[in-house]
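>>> All I have is the shape, not the residue letters:
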């Protein structure tokens, strides 16, 4: 009758090969006849893998410094007792000396009523080359015929799995695959470090202005990694935030000491004049609302501000319809070919946007007119306010000051950061 054997710990291996000549074993490969020297916590001081022919062998790689490894040993000891002659557990220790391990065994277990009968051995470079891993516990399953069944984590070592593997060496267990080339000093997911981009939840970068790099913004799609990258390079914070809120920069106001100011009207403002770069990479399945929420949090944290979309009562300009003058001898046509004027054919919404963008903060459309108009405006409408007002009047429009409640994005400095 075949017997079941489990090895736990780092066994010393004596093989007439150097570690550099040994390649890692794959599932189904024949395992060399390893020699385990300097066995601890056992009546034997040495044994070979072939001594357990006909048994299921499990090597459990262990460390006295490993928090997850220590409670696993009593569990394996219990499995040993349940299966009796069908199982043998050996702990393969990734530690510096037999003395360290022996003292640990005595202090942790064998000085109490919970005596551990399992043999312990030290790991060596040959064994590590055959069964490479970065994390412990690490369980290596070897069939009664001496072939590699699997390398798993500790969760797979159950009574049911042990019995099944003993009866059927072709059992499919969840493999533990450690990334041996992972470098914690390099960025995650770049060139496969730590995994591929399909593991990404989100990644963002925020930098100061990059000299020699043009201002630009846009979205790129990576159809291979199924990610979306949004970027805004060498741009002001307000321009960055327009991507979050989806409204024009003219509707951003700074609140300071309970006073409300349009940012673009300020002669100098860090929110207006400072340049930054921001980009975010996210899976292409992430909703627009979700990634905009991430962008908002990133920008607020890096800029030490708090933003929100809310209704604010604020002074503004109001565009209304009025009766046209009786005379048709208006000044509008005489500017058709004047290089200091811009000829426009726009609707009322477009006109208010143009006026706002050129210094009138904030222009609201209360004309209730869907019609387009043709109009010649000075290239600098706000600097030539009187002439701009006159031309608007001649078109049956009036621009007046007033107070309205408007939905704006408010920006406040966050003094708690």
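Structure received. Since we're looking at a predicted model, the values are computed, not measured.

>>> CA atoms for contacts and neighbours, from now on please.
OK.

>>> What are the boundaries of the helices in the chain?
Here the chain has its helices, by DSSP state H, at 72-83, 98-105, 125-130, 159-167, 237-245, 270-273, 288-303, 348-357, 385-394.

>>> And the ones you listed: which comes nearest residue 43?
Minimum separation from residue 43 across the helices of the chain (CA to CA) falls at helix 98-105, 13.9 Å.

>>> try it against this one:
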């Protein structure tokens, strides 16, 4: 039967498979997914983004700014230069109509896969356009990639700047590939991702025709160790969100079944405030409401006294399986499996001979109770066999009976008033909550 853990309120579940669980909150936002999960297709970001030496002394350039002379003339270390040079300057390409700085890394597959495309652009507009790959990585590491990576070797890419820190300081970014577009006068035109690198866009820029490119905006201040809301994400734009919180003092116990949001009927919301774990499952299994404790089989260590706050918000089209999603949320949070199913169960049933009861009712002297009250007390004692009443019990009175009365004792007392207690077997709903076993 149910085992209650006398823990502090934040320790809601403990077993030999799950040493401790603490409360958490998460949100699944669609735009966050796009920003940080498209690494293989569009963009990648190093976990240990290296800070540039002296970066705090450099003021990052904004779109519309002009490259300062000191940056034009700054020696930049390169490898694989067609003329064998070890260093170059941006000033070497000042005669071009367009200079594109291509920030990349050897571990970035999407960066490398764009090299052949860049080479074709450069070859077609060599007199007017210069694309300069820029890597922050050490020379030896980049040289190894140039000699071993077949895509790089066959791409036609020439020199690349290595061991860079200064260019990244002027053009800070978090995700590569990252492209900076400069005109021949050094004016900072655009910062984009690879999708903007088309011949049509290149030609529009070098012919000074109007062109609108989608700006790439990296979140420089993002801290992977902080929750989304602490990182200033707009969590209100979630496509789906699940939140678990501890008890919140000052608010009564509340529960809201899944229904469309009043503020946006494209979304459905379910919530519970300061609710016990067992009652929380009523959001997942609405038929659980009214099921007594002796039909709730709890085989997991949960703190029945702990109260939780829970909220789920998801798209309306998920309404059909919102209950399943809520069940998965709670199960996953507690490390258990839950189920509500109908099955044949041993039980006791009550039938009444109403005529006999009416002739004996006057014999009920002293304290008495309704049949419904006695049935409720019996069924809300976890170890008792389910008791089912086959008649309307609310206005039928019986003597006071202990909830642990034996079958013989209860049967004898009830029979005097035309009520028969029988052993039976019925198809009834039973709720199961079991500890999730670790897979071997």
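Everything's here; your move. Predicted, not measured: the structure shown is a model, and the values here were computed from it.

>>> related to what we said a few turns ago, output the helices of structure 1 as CSV; include the columns mean neighbour count and distance to residue 377 of structure 1.
Output for the helices of structure 1, formatted as CSV (neighbours: other CA atoms under 10 Å; distance: least, CA to CA, whole Å):
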stretch, mean neighbour count, distance to residue 377 of structure 1
helix 72-83, 18, 81
helix 98-105, 14, 88
helix 125-130, 18, 79
helix 159-167, 17, 83
helix 237-245, 20, 26
helix 270-273, 16, 26
helix 288-303, 15, 37
helix 348-357, 19, 10
helix 385-394, 18, 6
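
>>> Residue 18 of structure 1: which of those is closest?
Nearest to residue 18 of structure 1, of all these, is helix 125-130, at 6.9 Å by CA to CA.

>>> Average offset of the closest one relative to structure 2?
Comparing helix 125-130 of structure 1 with its match in structure 2 after superposition yields a mean distance of 3.1 Å (mean CA distance after the TM-score superposition for structure 1).

>>> Leaving out the residues flanking it, which one is nearest to residue 325 of structure 2?
Closest residue to residue 325 of structure 2 apart from its sequence neighbours, by CA to CA, 6 or more residues apart in numbering: residue 284 at 8.0 Å.

>>> What's that neighbour aligned with over in structure 1?
Taking TM-score structural alignment, the alignment pairs residue 284 of structure 2 with residue 244 from structure 1.

>>> returning to what we had before: the residue nearest to residue 325 of structure 2 contacts residue 324, correct?
Yes. Using CA atoms under 8 Å, residue 284 of structure 2 makes contact with residue 324 at a distance of 6.5 Å.

>>> Can you show me the strands along the stretch 201-350 of structure 1?
In the stretch 201-350 of structure 1, the strands defined using DSSP state E, counting those that start in this stretch lie at 203-208, 216-222, 227-235, 252-256, 259-262, 276-283, 305-321, 341-347.

>>> okay, those strands in CSV with mean neighbour count next?
What follows is these, written out as CSV (neighbours: other CA atoms under 10 Å):
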stretch, mean neighbour count
strand 203-208, 14
strand 216-222, 13
strand 227-235, 20
strand 252-256, 19
strand 259-262, 15
strand 276-283, 21
strand 305-321, 16
strand 341-347, 15
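
>>> Residue 96 of structure 1 is nearest to which of the ones you listed?
Closest among the strands of the stretch 201-350 of structure 1, using CA to CA: strand 203-208, at 39.6 Å.

>>> Output the contacting helices and strands for that closest one.
With contacts taken as 3 or more CA pairs under 8 Å, 6 or more residues apart in numbering; DSSP states H and E, strand 203-208 of structure 1 sits against strand 276-283.

>>> before we move on, back to that, of the helices of structure 1, which is nearest residue 181 of structure 1?
helix 125-130 (14.1 Å).

>>> Output the contacting helices and strands for that closest one.
strand 12-13.

>>> other SSEs contacting the strand it packs on?
The contact analysis (3+ CA pairs under 8 Å, 6+ apart) places strand 12-13 of structure 1 against strand 35-37, helix 125-130.

>>> Where in structure 2 does that strand align, residue-wise?
Aligned by TM-score structural alignment, strand 12-13 of structure 1 corresponds to no residues of structure 2.

>>> next one: that strand to chain centre, how far?
Computed by CA atoms, centre = their mean, to the nearest Å, the chain-centroid distance of strand 12-13 of structure 1 equals 42 Å.

>>> Counting neighbours, which bits of stretch 421-430 of structure 2 end up buried?
Judged by neighbour count using 16 or more other CA atoms under 10 Å, the buried positions of stretch 421-430 of structure 2 are 421, 428, 429, 430.

>>> How about stretch 126-142 of structure 2?
Under 16+ other CA under 10 Å, the buried positions of stretch 126-142 of structure 2 are 128, 129, 130, 131, 132, 133, 134, 135, 136, 137, 139, 142.

>>> Contacts only, for the third one.
With contact set as CA atoms under 8 Å, 6 or more residues apart in numbering, residue 130 of structure 2 has these partners: 93, 96, 98, 99, 100, 122.

>>> still on that earlier bit, closest one of the buried residues of stretch 421-430 of structure 2 to residue 109 of structure 2?
residue 430 (53.1 Å).

>>> How much space separates whichever residue in structure 1 pairs up with the closest one from residue 360 of structure 1?
Taking TM-score structural alignment, residue 430 of structure 2 has residue 408 as its aligned residue in structure 1. From residue 408 of structure 1 over to residue 360 of structure 1 the distance is 16 Å, taken as CA to CA, to the nearest Å.

>>> burial of residue 418 of structure 2, as a residue count?
By the measure other CA atoms under 10 Å, the count of residues near residue 418 of structure 2 is 19.

>>> thinking it is in contact with residue 353, fair?
Yes. Assessed by CA under 8 Å, residue 418 of structure 2 is found in contact with residue 353 at 5.0 Å.
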